[in-house]
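A.B. asks: Please work out how this folds:
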Amino acid sequence: MQVTETLNEGLKRGYTITVTAAELDAKVQEKLVEAQPEIEMKGFRKGKVPLAMLRKQFGPRLLGEAMQDAIDGAMQSHFEASGDRPALQPEVKMVGGEEWKEGQDVVVEMTYEALPPIPELDASAVTLERLVVKAEDAAVDEALQNLAETAKSFDDRKKGSKAKDGDQVTIDFEGFVDGEAFEGGKGEGYPLVLGSGSFIPGFEDQLVGTKVDDEVEVKVSFPENYGAKHLAGKEALFKCKVHAVKAPKAADLDDELAKKFGAESLEALKGQIAERLEAEYKGAARAVLKRSLLDQLDGLVKFDLPGALVDAEAAQIAHQLWHEENPDVHDHNHGNVEPTDEHKSLAERRVRLGLLLAEVGRKADVQVTDAEMTQAVLNAARQYPGQERAFFEFVQKNAQMQQQLRAPIFEDKVVDFIVAGAKVSDKEVSKEDLQKAVEALDEI
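C.D. replies: This next block holds a predicted model:
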């Protein structure tokens, strides 16, 4: 077997791999000898079928396997010897193609772009500022009021009172489209909070001002993107009967409220709220810190980039942004989306940082644990209520999906590793300042 270099320009590499006919024949013979003990054939005992007969029957299939094994082995040996790591799957073409005949040498051409050598990162050269926000009393009180809002009750208004926005009305209703009642359009004794937006747009507005025992016809149009396609965009009439009108009553801020949310007392609930708020602030501050780190790394380390990786990333960015600008298009039958210079510039940044973080993680032996992967799958499965088991099975069988879940965990662990070696100072700021910093992330 012979490997000859044909291209070595920048990161581009090219080689011809020659597997002689004699080497192929030896591999076929090796596979036949290996399989012989398990083969049965009419007229022969198990394991006693002559190799010549086996070659006649199985030779063509084994020749193809031997050819693939030989090429794969040559490629693996080349990468081990050269130290090259291809940026993408190498392109392999057989010279001669369909004209090749058994008994001839096999010659293939292999081309790829190698991952570049990446300079050592000196984390101590990175200077970062970590924003720290304390949970102030006002923020805790606001969050407590929001919790109390979810625990509010409703008391009957005086007889004859008209329903106001925010009131709860208990209604019977039946919906009609083109004069015909439709499935799922009927309910009895339904408690509806006016202004909650839980019904079709415009429905709740038409019940403001109604009283107990009123019978009202509500006219609405189903949204164009309504889940039930046979109703989407259709005009509908709902016949409603009002049975009760109730005014909202805010929950008292006391220990009883706290117990509803699993706390022993109001003070304990406030403590839990403060912890939750500070955890949210910490998560937001980390996003700001991570962006600052990536910005510095982008300017700190420079190296050649594989053009194929940059082109693929630019195409993906252009495609994603096109769909964001055209949200009504859900398929990919929209023709080619040509990346702009801005897309290519962003792609270069992403590829550079991706390769750098991957190399830092590789050298530091950063690993994603089974427990971390299980938690990631659990979090993702929550997006598919009722189908969690099917999602788990899908992830187990899909290596690409596993990589999609593993990649952000790996990246965050590498970021933490770099931050641990960087110069980091804490800066206490207000919630508003942190919010502005987070909003600025979307503007870049």
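A.B. asks: use CA for all of it now, contacts and neighbours both
C.D. replies: OK.
A.B. asks: all strands for the stretch 1-150 of the chain, in order.
C.D. replies: 2-9, 12-19, 91-94, 106-113, 127-132 (DSSP state E, counting those that start in this stretch).
A.B. asks: What residues sit buried inside the last one?
C.D. replies: Within strand 127-132, the residues that qualify as buried by neighbour count (16 or more other CA atoms under 10 Å) are 128, 130, 131, 132.
A.B. asks: The shortest one too?
C.D. replies: Within strand 91-94, the residues that qualify as buried by neighbour count (16+ other CA under 10 Å) are residue 92.
A.B. asks: same deal with the first one?
C.D. replies: Within strand 2-9, the residues scored as buried using 16+ other CA under 10 Å are residue 3.
A.B. asks: Residue 237 - how many residues pack around it?
C.D. replies: Residue 237 has 20 neighbours, counted by other CA atoms under 10 Å.
A.B. asks: Find the helix or strand that the nearest residue to it once chain neighbours are set aside is a member of.
C.D. replies: Spatially, and ignoring its direct neighbours in sequence, residue 237 is nearest to residue 219 (4.6 Å; CA to CA, 6 or more residues apart in numbering). If you go by DSSP states H and E, residue 219 is part of strand 215-221.
A.B. asks: and the helix or strand following that strand, which residues are buried?
C.D. replies: The helix or strand immediately downstream of strand 215-221 is strand 235-249, counting by DSSP H and E. Residues of strand 235-249 classed as buried by neighbour count (16+ other CA under 10 Å): 236-248.
A.B. asks: neighbouring contacts of strand 235-249?
C.D. replies: The contact list for strand 235-249 (CA atoms under 8 Å, 6 or more residues apart in numbering) reads 152-157, 161-163, 166-178, 189, 210-222.
A.B. asks: Now the second one, please; I'll put the structures next to each other:
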Amino acid sequence: MQVTQTSSQGLKHEFKVVLPAGDLAAKLAAQLSELQAKAQIKGFRPGKAPIGHLKKLYGKSMMGDVLQEAVNDANRKIVEDNQFRVAQEPKIDFPGGQEEVERALEAEGDFSYVVTFETLPKIEIGSFDGIALERPVAEVTAEDVDKALQSLADRAQEFEAKPEGAKAEKGDKLTIDFTGKLDGVTFEGGSGGDVDIVLGSGTFIPGFEEQLEGAAASEQRLVKTRFPDDYSAKHLAGREAEFDVTVKSVSAPKSLGLDEELAKKYGFESLDAMKTAVRGNLEADYHKISRDKLKRALLDALDSRYSFELPESLVEQEFRNIWNQHEIESQRNNLPVSEEGKTEEETRAEFRKIAERRVRLGLVLAEIGQNAGVQVEEKDLTDALIERARMFPGQEKAVWDYYRNNEQALAQLRAPIYEERVVDHISKLIKIADKPVSREELFKEDEE
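C.D. replies: From the prediction side, this is the model:
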């Protein structure tokens, strides 16, 4: 085997490899000899088929395996000899074309190829001195608990039919059929049947629910309204619309207080027990948001702290993932792929910057984790797998088997856990000061 480095630019390293025909022929002969000992070919006694006959039958396909194994061995040796940390699988080109490949498969000539490795950059992590962050923390108040309880009460709200001819009021539930029109023409997604709507809930576009107040069962109404300028479906945003509405029934809410009866509806022994559980859930939610904000601030600090060349293949792969998801969401919402006020090229450039940031932070966190010996415990992975399986009721075993039998899928499940462990490690090494904030301040950025 002859290996010659032909190029080295940044993270990319190119080599020309020549595998001599004699070496390949010797490996093929060894495999044919092994095959001869166990081959049962019609017309020959077991183990007595001539090598030449076996080569005629299987030589080309076996040489394909020989070539693949030789290429893998050669690439592995290049990596080991140069102590490369490769970013992805190497890129292989065949300058000799198909003719040379065919000659090699027939064991009639040398086999040469060009292999390009893209390596991971060397990252000097250094210390984390100078990183000081604030962690926003909010206390769960009695008012927060009461609001959460009221929300649960609203979800459990029951309604009873109003007397015939009774008018609908705010808070009542109506069951309606409706057909929407733009300029007198019905539009896709603008019609519905047996749809429940609670007046005053803000479920429908502005002005829709208000125009149904005072309606009675079996009444028909023409509702005229306008889609908001920022409506998610851009082809409807800002447009005037009319809806032919038939009110099929009107129901009034039953009284339901924050009392023992509500607690029993949700399976609690008492209202106090329900309050304790609700407070615990709120505290867990607040803690998660505080942690997410701290993590975001930490990643911003790391992103501004490190600058190095990025493997193009990793950036391109990440960009394709982001862009493909963006295209799917744009199609689902009937939106253009270009963001508002930007061309598609500008949108692509912005998404590529996001991809670069993700790759850079991923490499930094991986280096930090490796240096610190961060590990993902089997229990953490099992818990994550159980949680993922629960997302598919009735298919838990299939999901479990899929991940357990698919290393790549399991690695995707392990990656975010590993990232969290590395963030935990860094958090112990930097200065963090808790900053008391209100619930509104804690949730503000996420709501925006």
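A.B. asks: Could I get the TM-score for this pair?
C.D. replies: Aligned and superposed, the two chains score 0.77 in TM-score terms (TM-score structural alignment, normalised by the length of structure 1); 418 aligned residues with a CA RMSD of 4.3 Å.
A.B. asks: picking that back up, run through the residues that contact the residue nearest to residue 237 of structure 1.
C.D. replies: 203, 235, 236, 237, 238.
A.B. asks: now swap in residue 134 of structure 2 and tell me
C.D. replies: 294, 432, 433, 434, 435.
A.B. asks: Kindly present the strands of the stretch 1-150 of structure 1 as TSV, with separate columns for distance to residue 350 of structure 1.
C.D. replies: Converted to TSV, those look like this (distance: least, CA to CA, whole Å):
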stretch	distance to residue 350 of structure 1
strand 2-9	23
strand 12-19	20
strand 91-94	24
strand 106-113	18
strand 127-132	20
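A.B. asks: between the ones you listed, which one is nearest to residue 435 of structure 1?
C.D. replies: strand 127-132 (10.9 Å; CA to CA).
A.B. asks: That closest one maps to which residues in structure 2?
C.D. replies: Aligning strand 127-132 of structure 1 against structure 2 (TM-score structural alignment) gives residues 132-137.
A.B. asks: what's the mean distance for the matching stretch versus structure 1?
C.D. replies: In the superposition with structure 1, the average deviation recorded for stretch 132-137 of structure 2 is 2.2 Å (mean CA distance after the TM-score superposition for structure 1).
A.B. asks: gap between the aligned residue in structure 2 for residue 285 of structure 1 and residue 436 of structure 2?
C.D. replies: Aligned counterpart of residue 285 of structure 1 in structure 2: residue 290 (TM-score structural alignment). Look at residue 290 of structure 2 and residue 436 of structure 2: by CA to CA, to the nearest Å, they are 11 Å apart.
A.B. asks: what touches both of the two?
C.D. replies: 136, 137.
A.B. asks: more crowded one of those two?
C.D. replies: residue 290 (21 against 14).
A.B. asks: Is that one in contact with residue 137, as I believe?
C.D. replies: Yes: the criterion here is CA atoms under 8 Å, and residue 290 of structure 2 meets it with residue 137 at 5.9 Å.
A.B. asks: anything in contact with each of the two?
C.D. replies: residue 442.
A.B. asks: all strands of the stretch 151-300 of structure 2, in order?
C.D. replies: 159-161, 173-182, 185-198, 220-226, 240-253.
A.B. asks: Generate a markdown table for those, with distance to residue 110 of structure 2 as supplementary columns.
C.D. replies: A markdown table is the format used below for those (distance: least, CA to CA, whole Å):
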| stretch | distance to residue 110 of structure 2 |
| --- | --- |
| strand 159-161 | 83 |
| strand 173-182 | 71 |
| strand 185-198 | 64 |
| strand 220-226 | 74 |
| strand 240-253 | 74 |
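A.B. asks: Can you tell me the closest non-neighbouring residue to residue 16 of structure 1?
C.D. replies: residue 109 (4.5 Å).
A.B. asks: hang on, I meant residue 166 of structure 1
C.D. replies: residue 194 (5.1 Å).
A.B. asks: can you count the residues close to that neighbour?
C.D. replies: So residue 194 of structure 1, with other CA under 10 Å, has 21 neighbours.
A.B. asks: for residue 83 of structure 2, same thing?
C.D. replies: Count around residue 83 of structure 2 with other CA under 10 Å applied: 9.
A.B. asks: need the contact list for the equivalent of residue 50 of structure 2 over in structure 1.
C.D. replies: In structure 1, residue 50 of structure 2 lines up with residue 50, judged by TM-score structural alignment. By CA under 8 Å, 6+ apart, the contact list for residue 50 of structure 1 is empty.
A.B. asks: Distance-wise, check the residue lying farthest from the centre of structure 1 relative to residue 49 of structure 1.
C.D. replies: In structure 1, residue 43 marks the outermost C-alpha relative to the chain mean, sitting 58.7 Å out by CA atoms, centre = their mean. Distance, residue 43 of structure 1 to residue 49 of structure 1, by CA to CA: 9 Å.
A.B. asks: How about residue 127 of structure 1?
C.D. replies: 73 Å.
A.B. asks: Residue 340 of structure 1 now?
C.D. replies: 65 Å.
A.B. asks: Which one's more surrounded, the two?
C.D. replies: Just comparing residue 340 of structure 1 and residue 49: by other CA under 10 Å the higher neighbour count belongs to residue 49, 18 against 13.
A.B. asks: right, and the more buried one touches residue 39 too?
C.D. replies: Yes: using CA under 8 Å, residue 49 of structure 1 makes contact with residue 39 at a distance of 7.2 Å.
A.B. asks: any idea how far residue 56 of structure 1 lies from residue 353 of structure 1?
C.D. replies: From residue 56 of structure 1 to residue 353 of structure 1 the distance is 55 Å (CA to CA).
A.B. asks: These two: which is more packed in?
C.D. replies: residue 353 (18 against 9).
A.B. asks: Just tell me what that one corresponds to in structure 2.
C.D. replies: By TM-score structural alignment, residue 353 of structure 1 lines up with residue 361.
A.B. asks: isn't its match right next to residue 300, touching?
C.D. replies: No: between residue 361 of structure 2 and residue 300 there is no contact under CA under 8 Å: 9.2 Å.
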